[in-house]
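Undergrad: what follows is a predicted structure for the sequence shown.
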Amino acid sequence: MRQGGLVGPFSSTRGRLTDEAISQPANDWEQRYRRSVITSDMVATALVVAGIGNFFGARDAANWHEKWGILAFGTELLVLAALTVSRAWAPAVLGQGAEEFRRLGRSLFTATVVLALGGIALTSRNIKLWIFVAIPAIGIVTMTERYLLRLWLHKQRKEGQCLRPVLAAGSPATVHDLITRTRKFPHLGWRIEAVCTTDGLGPDGDHLDGVPVVGQLADLAGHVHRDGYRVVAVTPDPHWTPDRLQRLAWNLEGSDAEMVVAPVLMEVAGPRLHVDAVLGIPLLRVSLPTFTGARRAIKAAVDRLGAALLLVLFAPLMAFVGLSVLLDSRGGVFYRQRRVGKDGQEFTILKFRTMVAGAHAARAELADRDEGAGLLFKMRRDPRVTRVGTVLRRYSLDELPQLFNVLTGAMSLVGPRPPLPEESAAYGPDIRRRLLVKPGLTGLWQISGRSDLPWEEAVRLDLRYVEDWSLALDTVILWKTLRAVIHGQGAY
C-alpha cells in the first residue's frame, strides 16, 4: 500500500509523492508506458551523441578515439546516470504535470555540472562541445519525445483506456466534486469505479453520479482487498479522524492500492507543499508564495529576452497583419486600452485592432447580448468585429503586439489575464490577489478554454497560478499555448 499527498484531479502535487513508496505492482499499461519512456530517452540520447560525435569527429579521424569517442561515451553514460539518480523515470511523475519535465531538466543540469567539473579536472579542450551543444540537444529531443508520448497517453485516456481504477471515500458532496473533476479531465488518469460513504448511501440511493456506492467508510479496506482498486481517494468527511485514517493505512497494507488524502487547502499545490515529520507527527507544511527573489529575477530576464526574440521572429508576420488591418477597415493598426497590472498599476496594453472604429462606444447598445462570465463582456458573434479581426482573434494573432508590453516590463509571458480598470475596481479581497504578479500574454486560462471558461473557473486558475507559480509551470504553459492557439478553442 502506498500513502501520499493529494494527487490527480485535486492538484498538481502528484509529482511530489515520495518515490520510495512506489512499490506496488503496476498495471500492464503503466509498465509498458514506463518502458517506452526509458527506451525513448536512451535512444534519443544515443542518437544525439552519435550524431554530434560523428559530425565533429570525422574532421579528426586519426584522433577519434582519444578526443571524441571517450567523451561521447562518457556524456551518454553521464546523462543516463543523472536521469536515474534524479528519478526522472519514476512512475509517479510520468504522463502528466510539470514535475516530469522538472526532473528531466534537473537531470540534464546535473549532467552538465559534472561534465564541466570533469573537463576542468582532465584539462580537456573538447569538453565545451558536449556541454553547450550535446546536452542542450539531448534536452530538446528528450523533452519532445516525452511530450509526444504524453499526447498518445492522454488520447488513450480520453478514449477510456490507460486509466487507474479508483475507490472514492468521503462525504457525498466531496466525492461528487472528485467525480466531476475526473470526468472533466480524463488525461489525469483516474476513473472512479466505486464509492464509499458514511452510511453506505448516495443521493440516488445506491449510486452517486452514476457510480455505485458499494458500502460504508468503515468497510473501505475490505472492498479494496476484495476488488483490487489501484487508488483509494479519501475526501473530507467528519468520519475521518486521525486515528481512523491511520487504521485505514494499516488495513490497506498488503494490497496494491495507493492511498491519497485530500488536504483542506485545495488550491495550494506544487512546490509549496512539503510533508515533514515533527515529533513523530506528520505535518503538511505550506511555504509562502514567492513574489520576489532569484526565481522572479530569472523569470523577468526570461520574459524580456523571450519577448525580444519573438518580436524578431514574428516581425514579418506582424507587418503582414498590420497591413491587413489597414486594408480591411478604417482606423489605426493598433488598439490601445488601459489595463491593470502588478500591484494595481495601470498600463496601456497594445493589440492589433480587430473591431470597427468607435466599437467601445457601441458596447452599451449590446449590453443585453452579453455572453461573458462574471465581469467580462463577451459575444460569440460580435457585430463590431471586422473580417480580418475574426481571423486574428481565432488564432490570437491580435495579441502579438503585447510582446512590446512584455519587453517594457509591464507584462510577463505567463501570468493572470490583465483586467480592465472597471473589472479590477469590482474585485473583492480574494480576487485582488491576481494583482500580486504581472499579468501574462498567456496563462492557465489560455490553455484551459479561454472565453469558454466560467468566470469562477477563470478566477480559480489565475489564483492557482499566483499561489503555485514555478519556472517549470511557465514552461508547460508556454508549450501548451501553441496547441491552444492552433485549435482556436474558446477564442472569439
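TA: Cool, the structure landed.

Undergrad: when you work out contacts or count neighbours from here on, use the C-alpha atoms and nothing else.
TA: Will do.

Undergrad: ok, which stretches of the stretch 151-300 of the chain are strands?
TA: Using DSSP state E, counting those that start in this stretch, the strands of the stretch 151-300 of the chain run over residues 164-169, 190-197, 207-208, 211-216, 231-234, 258-261, 273-278, 281-286.

Undergrad: buried set for the helix or strand where Glu145 lies?
TA: Remark: Glu145 resides in helix 135-158, with elements defined by DSSP states H and E. By 16 or more other C-alpha atoms under 10 Å, the buried positions in helix 135-158 come out as 135-139, 141-143, 146-147, 149-150, 153-154, 156-158.

Undergrad: picking up where we left off before, let me have the strands of the stretch 151-300 of the chain in TSV, adding distance to Glu467 and mean neighbour count as columns.
TA: Supplementary listing: these in TSV, determined by distance: least, C-alpha to C-alpha, whole Å; neighbours: other C-alpha atoms under 10 Å:
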stretch	distance to Glu467	mean neighbour count
strand 164-169	27	24
strand 190-197	25	24
strand 207-208	32	18
strand 211-216	33	20
strand 231-234	24	24
strand 258-261	21	21
strand 273-278	11	13
strand 281-286	11	12
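
Undergrad: of all the ones you listed, which one is nearest Val79?
TA: Nearest to Val79 among the strands of the stretch 151-300 of the chain is strand 273-278; the distance by C-alpha to C-alpha comes to 28.1 Å.

Undergrad: try this one side by side with the last:
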Amino acid sequence: MSDPQPILPVVGAIPLGRRPRLRLITEPISTTRVRATDTPSAGRIWAARYRHKLRLTDVGVIIGVVGIALIAVTSIDAAAPAATLPDAHWLIPIGVAATWIITLGAFHTRGPRVVGVGSTEYKRVVNASALTFGLLAITFLVLQVESSRVYFLVAFPLGVLTLSLERWLWRKWLLRQRKFNHYLARAIVVGSRDDVEYVVGQIDEKSGAAYRVVGAALDEVPAGPHASERLGVGDRSIPIVADLAHAAGAAANLGVDTVIVAGHPRGGSTFIRALAWELEGTTAELVLSSRLTDVAGPRIHFRPVEGLPLIHVEIPQFEGGKHVLKRALDVVACGASLIALAPLLAVIALLIRFTSPGPVLFAQERVGRDGHTFRMLKFRSMENNAEDNLGKLREDNQGAGLLFKLKDDPRVTRIGRFLRKHSLDELPQIWNVLVGDMSLVGPRPPLPDEVRSYENHVHRRLYIKPGLTGMWQINGRSDLSWEESVRLDLYYVENWSLAGDLMIIWRTFKVVLNPVGAY
C-alpha cells in the first residue's frame, strides 16, 4: 500500500540543522533543498531579537535602581562624599547588580517557553529577584556589611516593581505586533479536524503573540476535485499542509519552530513517539495539547515513577485556609472600596434619582453558594416597571442558553445604558461581598429560574460564592455562548487561586475602561 500524498509538497522526513548520527531509513531521502521560511519578522530570528531587547532593558532597570540606592547611601552618609568613598563601597552596588542580572538569566525569565505568557513570566522575575536579595542578605550578614540595608529598602522593592512594569509594557508591545504578523514562534497543528480547529481557535484567542499557526496536518486529508485545501477557523483560513504520516516533513519544509499535537491523534502514543524521532536534529519543538488542561490546568502535576510518567490531578477543595484568605481579601478590599468610592456612588445615585422615577437601587433574588438565595443589589438601570414588561420581550431574546439579554433593550434608561456599558451598575454589589453573600471574584450569580433548569454538572457553579467579577466578565460577558460561560465558571470553581483572583481583578479594570459584550 502506498503512503497517502500530502496536500502541499513536503520533504519526506528530512530535518533541518544537525542530523542524528543513527536513523532508520524507511524511504528514499530527497536531496531537495529545504526552503528557509524563517524571517526577521517572525519565528526564531524575531524572537531572539525580542529577547535581546528584554535583556538590555532588564540590565538598564537593574543598573538604574541600584544607582538610585547608591545615591541614597551617599546622601545618608553626608560625611563621606561619593568622590571620597572607599573602594569597598563601590563593590556593593556592582555585586548587587551583577548577582541580580545573573539570577534573572539562571531563572530563564527570558526563556522561549516563558516570554509573552503573562503571569508565569512575572512570577519568575519576582522569584529571581527574591532569591537574589536572599543570597545577598546572607553574604552581607557574614561579611558584616553595614551600608547594605539601603539596597534592601530601596533597590529590591523598586526593582521588582520596575522590572514587572517593564515586562508588562513589553508584553503590551508584543501583543500589538500581531497586526504586523510578528510572532515568537511559527507552528503547525497536528491531529483530527475537530481537535485542530479547537486548538487553533484557542491559540488565536489566548496565546497573544506566542504562536502563529501556519498550517495543519490532519488525520483525514480531504480528497476529490471539490475538496478544500484549507481549514476555516473563525476569520482565518489555515492551509492543510500534510496528513499525519507526513507531518514532520511538512514541518521541515515550512521551517516551523513548533509542532503542536492536538488531542489524541490516530496512532496515539506510537504516532507521537515516531513524530518525535522524525523531528530529531531540527530546531522544532514538539508540544502536546490536551483538553485535560481545560478542566484541571493548575491542578495537573507530573510525577515519573520508574520511567512511567504519571499525571496527578489534584481533587479541588472547597473549604480550608485558602478560602479564609479569600474571604479576608474580600472584606479588606470591599471595606476600603466603599470608603474610596463613596463620592462616585453618591453621584450615580443622584443621577438615577433625577433622570427617571423610581428607587435608586434594584434588588433581585439570586442563588449563592450551596443554593442559598440572597438579595443582590444593583443601581437601577431600567424603568421602574421593567420586570412587568419582560414577557413582551421574550421573543426578541439575544442571550445565550438560559440567559435573557437584549442589546437595545427599550427598558434601559439613558443613564442606565452608560452604567451598564462600564459595569458601574454593579458597584452596590460591593455591599453583598462585604456581608458575605458574594465574593470579589467568582462565577456569575444566577437567577433561581436558571438554577432550576441546570443540568447536573452545572450545579457545581454553586460550590463557591458568586462573584462581583469573574472569568465571564473578562472574556466577553454577554457575547459568550451559554456553553462557554458554563465552561469558564466551572474552570474557575475548581482551579481558582488568590494570584488568579488578583489577575482577574486587574483585567476587570481594563474591561471597564474598554467594555466588550456589555449591554
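TA: That came in fine, so what should we check first? The structure displayed is predicted, hence computed values, not measured ones.

Undergrad: tell me how they score on TM after superposing.
TA: The TM-score (TM-score structural alignment, normalised by the length of structure 1) is 0.85; 469 aligned residues with a C-alpha RMSD of 2.9 Å.

Undergrad: hang on, the earlier thing: what's the average distance of the helix holding Glu145 of structure 1 to structure 2?
TA: Compared with structure 2 after fitting, helix 135-158 of structure 1 deviates on average by 1.8 Å (mean C-alpha distance after the TM-score superposition for structure 1).

Undergrad: what distance separates that helix from the centre of its chain?
TA: For helix 135-158 of structure 1, the separation from the chain centroid amounts to 14 Å (computed by C-alpha atoms, centre = their mean, to the nearest Å).

Undergrad: equivalent analysis for stretch 176-183 of structure 2, please.
TA: Using C-alpha atoms, centre = their mean, we find the averaged C-alpha position of stretch 176-183 of structure 2 to lie 18 Å away from the chain's own average C-alpha position.

Undergrad: same check on stretch 462-478 of structure 2?
TA: Its chain's C-alpha centre and that of stretch 462-478 of structure 2 lie 16 Å apart, by C-alpha atoms, centre = their mean.

Undergrad: what does stretch 467-487 of structure 1 give?
TA: With C-alpha atoms, centre = their mean, you get 6 Å for stretch 467-487 of structure 1.

Undergrad: roughly how far apart are Leu361 of structure 2 and Ser381 of structure 2?
TA: Using C-alpha to C-alpha, to the nearest Å, one gets 9 Å for the distance from Leu361 of structure 2 to Ser381 of structure 2.

Undergrad: any shared contact partners between those two?
TA: Overlap of the contact sets of Leu361 of structure 2 and Ser381 (by C-alpha atoms under 8 Å, 6 or more residues apart in numbering) is empty.

Undergrad: more neighbours: these two, which one.
TA: Neighbours were tallied for Leu361 of structure 2 and for Ser381 using other C-alpha atoms under 10 Å; the higher tally belongs to Ser381 (24 against 17).

Undergrad: corresponding residue for the more buried one in structure 1?
TA: For Ser381 of structure 2, the aligned position in structure 1 is occupied by Thr354, per TM-score structural alignment.

Undergrad: cool, Val117 of structure 2 as well?
TA: Alignment note (TM-score structural alignment): Val117 of structure 2 maps to Gln96 of structure 1.

Undergrad: can you get me a residue count around its match?
TA: Other residues within reach of Gln96 of structure 1 by the criterion other C-alpha under 10 Å amount to 21.

Undergrad: and it, helix, strand or coil?
TA: Secondary structure, DSSP: H, G, I helix; E, B strand; the rest coil: Gln96 of structure 1 is coil.

Undergrad: burial of the nearest residue in space to it that is not next to it in sequence, as a residue count?
TA: Closest residue to Gln96 of structure 1 apart from its sequence neighbours, by C-alpha to C-alpha, 6 or more residues apart in numbering: Leu188 at 6.7 Å. Counted with other C-alpha under 10 Å, residues neighbouring Leu188 of structure 1 total 23.
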